[in-house]
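Colleague: The following block contains a protein sequence and its predicted model.
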Amino acid sequence: MPALLLIAHGSRDPRHAATVAALVQEVRALRPGLDVATAYLDHCAPRIPQVVGRLGDAVAVPLLLNRAYHAKHDIPAALRTAGAALPVAAVLGPSPLLLAALDRRLAEAGVDVRSAAVRARTGVVLAAAGSSDPAADAATRTVAAGWRRSRGWAAVEVAYASATGPRVPDALAALRAAGAARTAVSPYLLAPGLLPDRIAEAAAGADAVAAVLGPAPELAALLLERYDEARTAATTPRTLTA
């Protein structure tokens, strides 16, 4: 069975690597016997060239929510530089498992996500990092729309911690203007760091503020789902068409 090479962005904040390590433990618990290795694009060690040489057969799984610059350019370039022709899985979003992980974190923050009545009165800010890639931001808006539609929130507004606005306070104001009786902020981010801290500070006026997705079991299951999809695609013969 090929190894799962989890490729994370990396951060100078030590909480980032600790969160990735905890997530790897969740993946290993779900699938004992699978070789799971981690490599980072920046700031943290080990880097991709340090890891791929010892793995042999492997599937690269990006720890990324959207298909933006890192997924389109940085990871393929790093693998090429390392001389590793590995199958690369799709990014994590969108997925129902991500919505379930967002629900989990809101529930931990005190929101009764199981109550339809509570959801109907609550407006949520989906607070993402933001990207210079319009397609990535559009994907985040698609997640927000799907979350509202499937759960029946009063409204879901997207805010960004970097790049262009709107910012969290703007999104909270929009929710209140739309009639939300209560508000919550849900970071659409994978690990603690500068941007999640910025979001938490800006969310001071919300009734509830969730934690980052972190080592949620739904996220571990999603990583394995992406691994299985890429592994199957790599071993399925292509059908030639005339």
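Modeller: Nice, I can see it. Note that the structure is predicted; figures quoted are calculated from it, not measured.
Colleague: use CA for all of it now, contacts and neighbours both
Modeller: Will do.
Colleague: Run through the residues that contact A203.
Modeller: Listed by CA atoms under 8 Å, 6 or more residues apart in numbering, the contact set of A203 reads V168, P169, V185, V209.
Colleague: SS state for the residue positioned nearest the centre of the chain?
Modeller: Centroid-nearest residue in the chain: L65, 3.7 Å away (criterion: CA atoms, centre = their mean). Judged by DSSP: H, G, I helix; E, B strand; the rest coil, the three-state class of L65 is coil.
Colleague: looking at it, it is touching A90, isn't it?
Modeller: No: L65 lies out of contact with A90 (CA atoms under 8 Å); the separation is 9.6 Å.
Colleague: quick one, strands of the chain?
Modeller: 3-8, 36-40, 58-62, 122-128, 155-160, 182-187, 208-209 (DSSP state E).
Colleague: dropping in the other structure now:
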Amino acid sequence: MTAPALITLAHGSRDPRSAATIKALTEQVVCLRPDLRVEAAFLDLAEPSLDEAIDRLVREGHDEIVVVPLLLSEAYHAKFDVPAAIERAAARHTGIRLELTEVLGLEASVFHVLDRRLREALAHNRVRELDGLVLAGAGSSDPVVNASIARAARQWGQRHKLPTVAAFASQAPPAAGEAVRALRADGRRHIAVGLLFLAPGFLTDRVTELALEAGAVAVAEPLGADQEIAEIILARYAVGAVDLVDLDALFA
């Protein structure tokens, strides 16, 4: 029996670095599971679209597809845009089975990747001392999502035994510059910023700019095409693939 195909679904961006990063992350998935048919797709602003990816897989003969949303929180896109796109696709292809998994979320391994990106930024900027951290996420109109980022900031700070402030690129205060200045007002002078984003783009550039203007000594790169993120994708896929199994048919 052929394993279900996998689509890694990102939101998309006009910034070409974003699509390149998502496609490189998808290649990491392929390297880990070369037996799977894997496609990257985007909700908007980049190609291929979800419809194009599904059409390609259907033409190849795949009738079971697991879609993993490459999102770090259950914000608007996860709750509304992605399910609506899946529903439209299912209506277009009545003979296939589509399974939408949970988002990537903030698994423990995400903090491992954050740490690596932080170490890289500190080495690049020759920073030897830290006394404060800022963790910047996208931000949302949903306070529950913002609370999850604040909770992640506290967890990250506890890992490093440093005071840590959450910041948001949009929708909610504080912005990265405000968070850095708040720590500086508390007497901290060596503050680094971690980016809770999968890929670079306008928002990460803005976070970096504001943080450096406010006096941050280093800003890490986004999580990027990391093997541990690819492993989370495959964990989500595994659950989705099991959910596609027809138990009645299996035991008939």
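Modeller: Yep, that arrived. Note that the structure is predicted; figures quoted are calculated from it, not measured.
Colleague: follow-up on the earlier one: identify the residue of structure 2 aligned to the residue nearest to the centre of structure 1.
Modeller: Counting by TM-score structural alignment, L65 of structure 1 corresponds to L72 in structure 2.
Colleague: residue contacts, its match?
Modeller: Listed by CA under 8 Å, 6+ apart, the contact set of L72 of structure 2 reads V103, L104, G105, L106, F197.
Colleague: for structure 2, what spans make up the helices?
Modeller: Secondary structure of structure 2 (DSSP state H): helices located at 16-32, 50-59, 76, 82-92, 108-124, 143-160, 176-185, 202-213, 227-243, 247-250.
Colleague: Out of the ones you listed, the one nearest A136 of structure 2 is which?
Modeller: Closest approach to A136 of structure 2 among the helices of structure 2 (CA to CA): helix 176-185, 6.5 Å.
Colleague: what would the strands of structure 1 look like in TSV with mean neighbour count?
Modeller: Converted to TSV, the strands of structure 1 look like this (neighbours: other CA atoms under 10 Å):
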stretch	mean neighbour count
strand 3-8	22
strand 36-40	21
strand 58-62	25
strand 122-128	27
strand 155-160	26
strand 182-187	26
strand 208-209	22
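Colleague: Kindly reformat the ones you listed as TSV containing distance to R148 of structure 1.
Modeller: As requested, the strands of structure 1 are exported to TSV (distance: least, CA to CA, whole Å):
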stretch	distance to R148 of structure 1
strand 3-8	28
strand 36-40	33
strand 58-62	26
strand 122-128	9
strand 155-160	6
strand 182-187	13
strand 208-209	17
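Colleague: how about those, which one is nearest Q50 of structure 1?
Modeller: strand 36-40 (8.0 Å).
Colleague: Report all helices and strands that the closest one contacts.
Modeller: Judged by 3 or more CA pairs under 8 Å, 6 or more residues apart in numbering; DSSP states H and E, the packing partners of strand 36-40 of structure 1 are strand 3-8, helix 14-30, helix 48-55.
Colleague: Looking at those, which is nearest to Y227 of structure 1?
Modeller: Closest among those, once you apply CA to CA, is strand 3-8, at 6.9 Å.
Colleague: The closest one maps to which residues in structure 2?
Modeller: Aligned using TM-score structural alignment, strand 3-8 of structure 1 spans residues 5-10 in structure 2.
Colleague: mean shift between that stretch and structure 1?
Modeller: Following superposition, stretch 5-10 of structure 2 is found to deviate from structure 1 by 0.8 Å on average (mean CA distance after the TM-score superposition for structure 1).
Colleague: Run through who's touching that stretch.
Modeller: Identification of contacts with stretch 5-10 of structure 2 by CA under 8 Å, 6+ apart yields 22, 26, 36-43, 50, 53, 57, 62, 64-71, 233, 237.
Colleague: Can you give me every residue that contacts the closest residue to L244 of structure 2 other than its chain neighbours?
Modeller: Nearest residue to L244 of structure 2, sequence neighbours excluded (CA to CA, 6 or more residues apart in numbering): E99, at 6.8 Å. Taking CA under 8 Å, 6+ apart, we find E99 of structure 2 in contact with E64, I65, V66, V67, G240, A241, D243, L244.
Colleague: Of those residues, which are reproduced in structure 1?
Modeller: For the contacts of E99 of structure 2, the aligned pairs still in contact in structure 1 (both residues aligned by TM-score structural alignment, their matches' CA atoms under 8 Å) are I65, V66, V67, G240, A241, L244.
Colleague: Translate the fifth one into the numbering of structure 1.
Modeller: It stands for A241 of structure 2. A241 of structure 2 maps onto R231 in structure 1, by TM-score structural alignment.
Colleague: doesn't A60 make contact with its match?
Modeller: No: contact criterion CA under 8 Å: R231 of structure 1 and A60 do not qualify, at 9.6 Å.
Colleague: What lines up with D74 of structure 1 in structure 2?
Modeller: For D74 of structure 1, the residue aligned by TM-score structural alignment is D81.
Colleague: what about the nearest residue to its match once chain neighbours are set aside, neighbour count?
Modeller: The shortest distance from D81 of structure 2 to any non-neighbouring residue, by CA to CA, 6+ apart, is to L43 (8.0 Å). Look at L43 of structure 2: counted by other CA atoms under 10 Å, it has 20 neighbours.
Colleague: same question, A216 of structure 2
Modeller: Residues within reach of A216 of structure 2, counting by other CA under 10 Å, total 26.
Colleague: what does the one 5 residues further on give?
Modeller: Close neighbours of E221 of structure 2, defined as other CA under 10 Å, add up to 23.
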